[in-house]
Each structure stands twice: as C-alpha cells, then as structure tokens.
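**Q** all I have is the shape, not the residue letters:
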C-alpha cells in the first residue's frame, strides 16, 4: 500500500466503526484511488451485496474526495466535511467484491468550490460515484457535501 492508502484506510476504519466491520480499504494514491470492500462481510440473505454496504461505500468515497479537494485549499486538520444529500440508484445486483470510484469533478466546479471555501470558510460540492466489481456498475450515486473550516483553537 502507499502512504496515502495506509493513512486513509486507518482513518476510515478508526473513525467509522461500520467501515472497519465492512473491511473497507483504500487502494491507490492521491492521483488515482478506489475504495474496496470484500463481498463476504457485505452480503445479504440473497447472496448479493447488501444495499446498505453499497450506498455506504459510495457515500464514503464521495466524502473522501471532498476532503481531499478541500485539503488543497485549507489545512486538512481544520476542515470538517459532511454529506448534505445523497441518492443511490441500484442498477443491478452484485455478487463480487465491492469497488467504489468517484468520477472526476469538472475543473470549473472545483475552482468555484476552492474559491468559496477560501473566501467564506464553507462550500458545497456535488460528486458522482459508482460501486460495482470494477467492471460492472451496480450502483450510481450522487451526493452533495459541505466542507466547513473549523475554528482554530487558541495556541
């Protein structure tokens, strides 16, 4: 694993007990990454991937993307990112390990996000993600996230 992958895998698993139970891990580096979760702990009673696991993985992939984007503008330790709205469209059942990918956000949209975050200390970004087995798409997800600059504690 890369330092980037190790750092995020540790943060996800320690910060979100559900993700530890799902055995989520990040594969890749800052330039190209995916979230993975093995099928077995994420299956349902129909021997397909559990919808809650699929939507959770997509939601977290978007959250991570926005954290990384916000960290380009502000100190990552002074940012809080939360999901505001999310919509998962379940396309087809999945009977394999889960792989989540975020579609790159348009450069112009990212520029607005960065300017707004720098100026106001708060900005929204909509991201699109898919979850599947790496070849077949099982879920299409759209989420709007809010990044907020945290108050700095006195030194």
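**A** It's in. A quick note: this is a predicted structure, and the numbers were derived from the prediction, not measured. Residues are numbered from 1 along each chain as shown.
**Q** make it CA atoms for all contacts and neighbour counts henceforth
**A** OK.
**Q** got the contact list for the residue positioned nearest the centre of the chain?
**A** Residue closest to the average C-alpha location in the chain (Cα atoms, centre = their mean): residue 61, at 1.6 Å. Applying Cα atoms under 8 Å, 6 or more residues apart in numbering, we find residue 61 in contact with 34-35, 100-102, 129.
**Q** any quick ChimeraX command for the buried ones out of the residues you listed?
**A** Buried members of these can be picked out in ChimeraX with the line below, counting by 16 or more other Cα atoms under 10 Å:
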select :34,35,100,101,102,129
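**Q** out of the contacts of residue 61, who's nearest residue 66?
**A** Taking Cα to Cα as the measure, residue 102 is the one of the contacts of residue 61 closest to residue 66, at 10.2 Å.
**Q** hold the first one in mind and look at this next one:
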C-alpha cells in the first residue's frame, strides 16, 4: 500500500506553508515555540523548533517543549490526512506517552512523525464515515546525538470527530 501521505508532491511548498500558518494561528503555542513545518513527504512529516526559546536551565531542550512539539507533529499529520481525504473534523489527543532517552542539545530540534501503519490507516478510513469518529495511533521521534535510538519517543492516540466531507 502507498503511504497515506501519497507520493512525493512537487507542489508541496504551498502545502507546507499553509500548514505552518495554520499551526501558528490556530495553536498559539506553536508560534511561541517558533515551530516550523520543515517537510511533508511520503516518509512522514517533520516539524522543528529552535533550542534557544525552548531550553531549560541545563541548556538542553525543555521536556514540555519536546512534548508539545511531538503533540503538534501528530496533530499536523492527522490534519494532513484528513485534508487528503476531503474530510473536515475535529482532532483531539486522547492519550499519549513519551520517553526521554537522552537530553536534546541541537540548536534546531527536529520531530519526525511517521505515517500511520497500513492497517491503522485502513481502519481509520473505514471507521470515520461509518461511525463519525475514528482513532489514529501515531509515533513521533526526535533524533538523539548520543545513541542510535531516538532521544525522544512519543506515541499519541488521536481521535477525529468527523463533520462530513468538506
């Protein structure tokens, strides 16, 4: 099955700018954190933020900012997928878990939201019109500099309450 985000889109730049504007206007913390949408591709969605306004007293990324960046990445991925389906809906985070494996020290912190697994995506697409709501489990990683594993690993369960086709 193809990626839920579709094939690489040569006209992705306007979509990237629109998503960044949406995040910054509709979710004010995204503007406060200076979140940027770096890339939308079949392999996922990348958001980033500068370390400086999101640091703790140890000069590493503040855990709350890391959690917020991951939450925003999952929300943005869900938004893109709904847009692709032509469906309006309210997206909320139902539950999440986050593991901080190592401090994040890079000047630019990058979160990568992986596309949903094929089975999860198929179930989501089936349930949303049938039940008027559906859930989507997403994983977001923030790369580390010390080990092979991610510095931060986030799992979010997003629920969409569908409002029909847009």
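**A** Received, thanks. Predicted model, so just to flag it, every value in this text is computed and none were measured.
**Q** across to the second structure, which of the contacts of residue 61 of the first structure hold up?
**A** Among the contacts of residue 61 of the first structure, the contacts conserved in the second structure (both residues aligned by TM-score structural alignment, their matches' Cα atoms under 8 Å) are 34-35, 100-102, 129.
**Q** which other residues reach stretch 125-136 of the second structure?
**A** With contacts defined as Cα under 8 Å, 6+ apart, stretch 125-136 of the second structure is touched by 78, 116, 120-121, 124, 157-164.
**Q** out of the residues you listed, which are buried?
**A** Counted by 16+ other Cα under 10 Å, the contacts of stretch 125-136 of the second structure give 78, 116, 121, 124, 157-162 as buried.
**Q** residue in the first structure matching residue 129 of the second structure?
**A** In the first structure, the residue equivalent to residue 129 of the second structure is residue 118, according to TM-score structural alignment.
**Q** next, count neighbours for its match.
**A** Applying other Cα atoms under 10 Å, we find 15 residues neighbouring residue 118 of the first structure.
**Q** try residue 20 of the first structure
**A** Neighbourhood size, residue 20 of the first structure [other Cα under 10 Å]: 17.
**Q** map it onto the second structure.
**A** Here residue 20 of the first structure is matched to residue 31 in the second structure, going by TM-score structural alignment.
**Q** how many neighbours does the nearest residue to that match once chain neighbours are set aside have?
**A** Once flanking residues are discounted, residue 31 of the second structure sits nearest to residue 24: 4.6 Å by Cα to Cα, 6 or more residues apart in numbering. Residue 24 of the second structure has 18 neighbours, counted by other Cα under 10 Å.
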